[in-house]
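Asks: Here's a sequence, model it:
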Amino acid sequence: MPIVVDIDVMLARRKMSVGELAERVGITPANLAVLKNGRAKAVRFTTLAALCEALSCQPGDLLRWEEGAGGDGEPEE
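Replies: Predicted coordinates for the structure are as follows:
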């Protein structure tokens, strides 16, 4: 999928753990990992809004479109 999720970049910038973010957002660490690793098929706007609030960022800081990106966020060959 050409949508790449950059939650790990924002976590590093904010010096926040996956567990702390999951707690702040109100989702399980496992579900956050699915989203973070680019394996999610969809994300609710309420979850996206909660992520943006917890990370003090915009949706575009977390999601980007990349031509030819595979399901793991890496470009397809």
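Asks: can we go C-alpha only for contacts and neighbour counts from here?
Replies: Noted.
Asks: how many other residues sit next to Ala33?
Replies: Close neighbours of Ala33, defined as other Cα atoms under 10 Å, add up to 17.
Asks: which stretches of this structure form helices?
Replies: Secondary structure of the chain, counting by DSSP state H: helices at 7-14, 18-25, 29-36, 45-55, 59-62.
Asks: Here is the second sequence; please produce its structure so I can put it next to the first one:
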Amino acid sequence: MVDINLPVLLAQRRMTISDLHRATGISRTTIISLYYERAKGVKFTTLSIICKYLKCEIGELIKFKEEEALDEYQNRELDGA
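Replies: Sure thing, here's the model as predicted:
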């Protein structure tokens, strides 16, 4: 599992979703899905554009939660998925 830290990064910079959209050209739908952690996937180019604009590293934008990822994988294996 991953945590998307976009709300924190935007708040630290006193920016809104609309500000990020206008500055980067990334669709509001994509930004909103990342902001509210609804995204099932995201393009590397999108992450790159966001990180470049916010002047942050990918690790500041996305946090990997290893234990939860392992638990989810094991549950899928048990369910036969």
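Asks: re the thing from before, how about a markdown table for the helices of structure 1, with distance to Gly68 of structure 1 added?
Replies: A markdown table is the format used below for these (distance: least, Cα to Cα, whole Å):
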| stretch | distance to Gly68 of structure 1 |
| --- | --- |
| helix 7-14 | 20 |
| helix 18-25 | 27 |
| helix 29-36 | 19 |
| helix 45-55 | 24 |
| helix 59-62 | 18 |
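Asks: Next, count neighbours for Lys15 of structure 1.
Replies: For Lys15 of structure 1, the neighbour count with other Cα under 10 Å is 9.
Asks: same deal with His21 of structure 2?
Replies: Other residues near His21 of structure 2 come to 17 when the count uses other Cα under 10 Å.
Asks: from memory it sits against Arg28, does it?
Replies: Yes - contact status for His21 of structure 2 versus Arg28: in contact at 5.8 Å, counting by Cα atoms under 8 Å.
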